[in-house]
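Trainee: Structure of the sequence below:
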Amino acid sequence: MTSTITSNDQPDTTTVSAGHTPYTVWRTGAGKPMLAEDDQIAREVPVALEFNGISHATLLLTPANLEDFAVGFAYTEGIIRNARDVYDLEIVERPQGLVVEVTIASACLNELKLRRRNLAGRTGCGLCGIESLDEVQRQLDPLPPQPGRYTTQAIAKAVEQLRSMQALHQTTGATHAAGWANSAGDIEYVREDVGRHNALDKLIGHRLRLSPQETAANDAGFAVISSRASFEMVQKAASAGISTLVAVSAPTSYAIDMANQLNVMLAGFARGSLFTVYSHHEYLDSGSAS
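Mentor: As a prediction, the model looks like this:
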């Protein structure tokens, strides 16, 4: 189950096949005969994360790109400082599910203990395992402002491309996606999962695992997600230095507040060529809409 870096015109068939399983279903409807057909179902399995032998969290997710997920999750949780803090990563199959055994730098062990959460089966809620209100919001520095950096055409282009590049969703109809677009709006890579948080963690983990040259080449881009934008999605984006987050559905009030605080342009209801900007509209090139 190793992650594969793919281009936008060459989908990673290994990753897609790892994300679904065949199943026989019966198609019917009012006044219609019942017909048996072969279908593909999105896989959702328990995945336990262990850091230096310490059990940290167990989540339900799609068992594809697990290396990206482990690195992205550890980073957005504040456990590691960068991908170099991950010394080794092994995926072990157990009867009950999968275990991702991660060896991290000893300097990160204190953060691991501070961020240890009792996560069991999270696919949607971003606060499962948090024990107090003080733990909800991480202390993050605002990102550098990006006035006039993006065009409306680039964002609309990325939204349209993401829809066509969700290979696992097209096969199963049951997954979310997070894609990275360059400043021109071309999607460069996509990660999918049954959980929207997991898809974004996989995307961030993939970016962290790129070479410095590859990362520098597309640092001016933005993230597009096929879900609503909750506060934790904004927090994850900001923690990874992503200054613009575009969602196909609506954001929450907490997400908008956080985006304003952390200098993240947050857009939602991105459908076709239209979208709504909820924070830092000045990041859009004022002449791009004309």
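Trainee: C-alpha only now, for contacts and for neighbours.
Mentor: Fine.
Trainee: how about stretch 59-77: buried residues?
Mentor: Of the residues in stretch 59-77, 59-77 count as buried by neighbour count, 16 or more other C-alpha atoms under 10 Å.
Trainee: Out of these, name the ones that lie in helices.
Mentor: Among the buried residues of stretch 59-77, the ones falling in helices (DSSP state H) are Leu66, Glu67, Asp68, Phe69, Ala70, Val71, Gly72, Phe73, Ala74, Tyr75, Thr76.
Trainee: gap between the first one and Ile130?
Mentor: Looking back up the chat, that one is Leu66. 23 Å (C-alpha to C-alpha, to the nearest Å).
Trainee: how about this one, so we can line them up?
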Amino acid sequence: MTWRDEPVRIIRHDRTDQANRTVAVEAPVAIEVDGIGYAVMMATPADLEAFATGFALTERLADTIDDVADIEPFEAKAGWVVRVTLHDRCKGRIHDRVRHRTSDTACGLCGIAGLEQVQRPVAAPAPPPVADQGAIFAALAHLRARQPLNAATGAVHGAAACDPTGTIIATFEDVGRHNALDKLIGWLAIERRAADGFLLVTSRLSFEMVDKALVARAPMLVGISAPTTMAIDHARAHRLTVVALARPDAILAVVDPTGLFASSGEKPE
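Mentor: Have a look, this model is predicted:
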């Protein structure tokens, strides 16, 4: 169950009415890795196998889908538990960053104990983008229809994978913006599909959202909100194309390392 109806009162200037409101379900999801409690995320309890897969990849606990031996989600009395088993070559990583604390829906750097751990290695620069502004506008035109839970509740974020033409191939929703992107990245890994067009998110573009896009080997990250300075610096350092404030009538090219959106005579970053 990802939503439920709650009784509410609608208060206007001249009257008060009773009604029902569809509310997004938020639940604690405990992630255990090789028998060790690693994180408790507040999340929408759906697509948990994809979520745990993406989480393991973006946390650098696994490098590829082949490093994940098994994922077992189950409902407990207090919430949900997802047990992740890694193959032997990755088992030592959990002991390097083990801890167990509760994270809210804004958490995007789980398992980080000190500032020196924020800048985690990125395997390779982002591939050059092949989708243009026409593809971005095409995806934006269809994004709302691909967010049924948000349409019902108005309370969740979405993350979509788009092909080079702007066709949306998959969308995941969650009360946490990082969780939605982890679900999408996990699904891409499970399906062994490349993020060959661009990733489209309904949130601000922060450092950790850029970092997750780099793990997914996405050529471009597009967001409907604004970027932060760390997001821009991280993207620029690893040649990830970033588009922000994406609207049906305009987009903002923030980081354009290949000159995809450059006018005649302009040089790439």
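Trainee: Give me the residue at the spatial middle of structure 1.
Mentor: Using C-alpha atoms, centre = their mean, the residue of structure 1 that lies closest to the mean C-alpha position is Leu200, 0.8 Å off.
Trainee: any idea what that residue aligns with in structure 2?
Mentor: Counting by TM-score structural alignment, Leu200 of structure 1 corresponds to Leu181 in structure 2.
Trainee: can you pull the contacts of that match?
Mentor: Shown in contact with Leu181 of structure 2 (C-alpha atoms under 8 Å, 6 or more residues apart in numbering): Gly54, Gly158, Ala159, Ala160, Phe172, Val201, Met209, Lys212.
Trainee: My reading is that the fourth one is in a strand; is that accurate?
Mentor: Yes: with DSSP: H, G, I helix; E, B strand; the rest coil as the criterion, Ala160 of structure 2 is assigned to a strand.
Trainee: hang on, the earlier thing: for the contacts of Leu181 of structure 2, which one is nearest Ile10 of structure 2?
Mentor: Nearest to Ile10 of structure 2, judged by C-alpha to C-alpha, of the contacts of Leu181 of structure 2 is Gly158 at 27.2 Å.
Trainee: As a check, name the ranges of all helices in the stretch 51-200 of structure 1.
Mentor: Ranges of helices within the stretch 51-200 of structure 1 are 66-76, 109-114, 152-164, 167-172, 196-209, based on DSSP state H, counting those that start in this stretch.
Trainee: Let me have those helices in a markdown table, adding distance to His20 of structure 1 as columns.
Mentor: Formatted as a markdown table, those follow (distance: least, C-alpha to C-alpha, whole Å):
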| stretch | distance to His20 of structure 1 |
| --- | --- |
| helix 66-76 | 14 |
| helix 109-114 | 32 |
| helix 152-164 | 18 |
| helix 167-172 | 7 |
| helix 196-209 | 15 |
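Trainee: Those: which one's closest to Ala30 of structure 1?
Mentor: That would be helix 167-172 among those, by C-alpha to C-alpha, at 23.4 Å.
Trainee: mean shift between the closest one and structure 2?
Mentor: In this overlay with structure 2, the average offset of helix 167-172 of structure 1 from its partner residues is 0.5 Å by mean C-alpha distance after the TM-score superposition for structure 1.
Trainee: and that helix, which stretch of structure 2?
Mentor: Counting by TM-score structural alignment, helix 167-172 of structure 1 falls onto residues 148-153 of structure 2.
Trainee: Buried residues in that stretch, which are they?
Mentor: Those would be Leu149, Asn150, Thr153, for stretch 148-153 of structure 2 by 16+ other C-alpha under 10 Å.
Trainee: go on, stretch 6-22 of structure 2?
Mentor: By 16+ other C-alpha under 10 Å, the buried positions in stretch 6-22 of structure 2 come out as Thr22.
Trainee: And it, how far out from the chain middle?
Mentor: Put simply, stretch 6-22 of structure 2 sits 33 Å off its chain's centre (C-alpha atoms, centre = their mean, to the nearest Å).
Trainee: And for stretch 39-58 of structure 1?
Mentor: 15 Å.
Trainee: what's that stretch in contact with?
Mentor: Residues from elsewhere that reach stretch 39-58 of structure 1 (C-alpha under 8 Å, 6+ apart): 18-25, 59-63, 70, 96-104, 112, 116-122, 168, 171-175, 194.
Trainee: Onto which residues of structure 2 does it map?
Mentor: Aligning stretch 39-58 of structure 1 against structure 2 (TM-score structural alignment) gives residues 21-40.
Trainee: Aligned to Thr258 of structure 2, what sits in structure 1?
Mentor: Correspondence of Thr258 of structure 2 to structure 1, assessed by TM-score structural alignment: Glu282.
Trainee: Surely its match and Thr151 touch.
Mentor: No: if you go by C-alpha atoms under 8 Å, Glu282 of structure 1 and Thr151 don't touch, sitting 10.8 Å apart.
Trainee: Looking at these two, which one has more neighbours?
Mentor: Neighbours per residue (other C-alpha atoms under 10 Å) separate Glu282 of structure 1 from Thr151, with Thr151 holding more: 19 against 15.
Trainee: ok, Glu67 of structure 1 to Val190 of structure 1 distance?
Mentor: As judged by C-alpha to C-alpha, Glu67 of structure 1 and Val190 of structure 1 stand 15 Å apart.
Trainee: Show me where structure 2 has its strands.
Mentor: Taking DSSP state E as the criterion, structure 2 carries its strands at 3-11, 16-24, 27-33, 36-43, 68-75, 80-86, 102-103, 157-162, 168-174, 198-201, 220-223, 241-244, 252-255.
Trainee: Return the most buried member of those.
Mentor: strand 198-201 (a mean of 28; mean count of other C-alpha atoms under 10 Å).
Trainee: Next, the mean deviation of that one compared to structure 1.
Mentor: Mean deviation of strand 198-201 of structure 2 relative to structure 1 after superposition (mean C-alpha distance after the TM-score superposition for structure 1): 0.3 Å.
Trainee: what separates that strand from the chain centre, distance-wise?
Mentor: Strand 198-201 of structure 2 sits 9 Å away from the centroid of its parent chain (C-alpha atoms, centre = their mean).
Trainee: Would you check the span in structure 1 matched by that strand?
Mentor: Here strand 198-201 of structure 2 aligns to structure 1 at residues 222-225, judged by TM-score structural alignment.
Trainee: Then stretch 58-71 of structure 2?
Mentor: On structure 1, the counterpart of stretch 58-71 of structure 2 by TM-score structural alignment is residues 76-89.
Trainee: Check the separation of the first and last residues in the matching stretch.
Mentor: This stretch, stretch 76-89 of structure 1, spans 17 Å end to end (C-alpha to C-alpha).
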